[in-house]
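Participant: Have a look at this fold, sequence not included:
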């Protein structure tokens, strides 16, 4: 079932996707990298479901939530740096596209939609993963960069809209978390929340997103309006 308001309303010709939990299932590689890092610094490991709930605000938030509360700021920076270096080398060991995603992106591209990816993940890793799994079907990518505020600030989405030369009414953002819903609202565009990612459907419904799609076919129909 698709939960949305304004049936028949056109979504326009630009789709901006979140990456983790939306296009790619990155959970295993993230959890492995988090626990490798925690082990290295002799901190307790985290369960995969814990890591799943921590994803959505970028590496800084992920590591902050994964560490014990009494870690100093200096140690936090050391752990974060180690994690980022390790994950960059191991980001594609178990990661893969969610079922139907490649077909969806190919179809949207063939139908002349402009396609962007905006993620809180590091910019270089975002570009490498998107190129590896989706090739040239994605027009532009943007990950975390110094000087650009992370979601839920609208900055990265607005930059992508400017790059794709699309208007707010022509654009929809697709994500899997409360951060994505808030970021899209802050950017003044519609957001579709998918239920196959890192948040349960019940949790998404609590934040009352404008659109909810349970599978790729529903998402495609929603985008087409």
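Facilitator: That came in fine, so what should we check first? Keep in mind that this is a model prediction, so the values were computed, not measured. Residues are numbered from 1 along each chain as shown.

Participant: rest of the way, CA atoms for contacts and neighbours
Facilitator: Fine.

Participant: what does the lengthiest strand in the chain contact?
Facilitator: Under DSSP state E, the strand in the chain containing the largest number of residues is strand 114-122. By CA atoms under 8 Å, 6 or more residues apart in numbering, the residues outside strand 114-122 that reach it are 13-20, 56-59, 105, 108-109, 126, 137-145, 150-151, 156-157, 160, 164.

Participant: this is the comparison structure:
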């Protein structure tokens, strides 16, 4: 599919730019051990890493926001995660090259994540994303994704119109937020993707690797 020529590419963080699932899963497993429980296998937790505490607690404890005990688990999990959020996290293969190519072509790039600022600000420089043109966290605006506010704020900080930015993410909320903001959307099929096939999210395009995404961008620039 042909997409409008972008002036900037905005990315989700967890599961799109960075493979943070190992540290998130480790924090959840520590929480289970602290409560004398058997740990949840990594392969069961990984698909829900993009959903953060909500998704991981749902898998590990079978609880959802509003349930008795959920909030205490959420606080304890986030404390565990803050203590070791960059021990195993790293950029996905091909992401560093993708970002270098964007910069070489004069395209801005930024991060729009639902991760809270206290985690984002610690993680970004430790995994090599300190050159982002903007970083929008889940609590930067009044509403997190799937609300369009974080993406609109990112475009504002880059001095661009929303339609001049593409948004790339591996979760349904990413695509919903991008569409609501009026941005072309790309589903990052190399990410966690929850329990659904990303192609069902009605994204404008689907990329299976960062290299494939760069090829999509190059085709758009050549139009």
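Facilitator: The structure has been received and is ready for your questions. Since the model is a prediction, treat every value here as computed from it, not as a measurement.

Participant: Please enumerate the strands of structure 2.
Facilitator: Under DSSP E, structure 2 gives strands at 8-11, 18-19, 90-91, 108-112, 135-136, 165-169, 185-188, 205-207.

Participant: Can you tell me which of those strands is most buried?
Facilitator: Among these, strand 165-169 has the highest mean neighbour count (mean count of other CA atoms under 10 Å), at a mean of 30.

Participant: The longest strand of structure 1 corresponds to what range in structure 2?
Facilitator: The aligned range for strand 114-122 of structure 1 in structure 2 is 108-116, by TM-score structural alignment.

Participant: Over to stretch 172-186 of structure 1?
Facilitator: Across structure 2, the stretch matching stretch 172-186 of structure 1 (TM-score structural alignment) is residues 166-180.

Participant: Quick check: end-to-end length of the matching stretch?
Facilitator: 12 Å (CA to CA, to the nearest Å).

Participant: And the contacts of that stretch?
Facilitator: 6, 8-13, 15-16, 50-51, 145-148, 151, 183-194, 198, 201-203.

Participant: Can I have the buried ones of those residues as a PyMOL selection?
Facilitator: Of these, the buried ones can be selected in PyMOL as follows, counting by 16 or more other CA atoms under 10 Å:
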select buried, resi 6+8+9+10+11+12+13+15+16+50+51+145+146+147+148+151+183+184+185+186+187+188+189+190+191+192+193+194+198+201+203
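
Participant: Among the contacts of stretch 166-180 of structure 2, name the ones in helices.
Facilitator: residue 151 (DSSP state H).

Participant: which one in structure 2 is aligned with residue 28 of structure 1?
Facilitator: Match for residue 28 of structure 1 (TM-score structural alignment): residue 22.

Participant: Tell me who's in contact with its match.
Facilitator: By CA under 8 Å, 6+ apart, residue 22 of structure 2 lies in contact with 42, 46, 88, 89.

Participant: Of the residues you listed, which ones are shared with structure 1?
Facilitator: Counting by both residues aligned by TM-score structural alignment, their matches' CA atoms under 8 Å, the members of these that carry over to structure 1 are 42, 88, 89.

Participant: do you know how far the counterpart of the last one in structure 1 is from residue 161 of structure 1?
Facilitator: This means residue 89 of structure 2. Using TM-score structural alignment, the equivalent of residue 89 of structure 2 in structure 1 is residue 95. Counting by CA to CA, the gap between residue 95 of structure 1 and residue 161 of structure 1 amounts to 27 Å.

Participant: In terms of neighbours, single out the busier of those two.
Facilitator: The neighbour count for residue 95 of structure 1 versus residue 161, taken as other CA atoms under 10 Å, is higher for residue 161 (22 against 18).

Participant: Residue 186 of structure 1: neighbouring residues, count only.
Facilitator: Residues lying near residue 186 of structure 1 (other CA under 10 Å) number 16.
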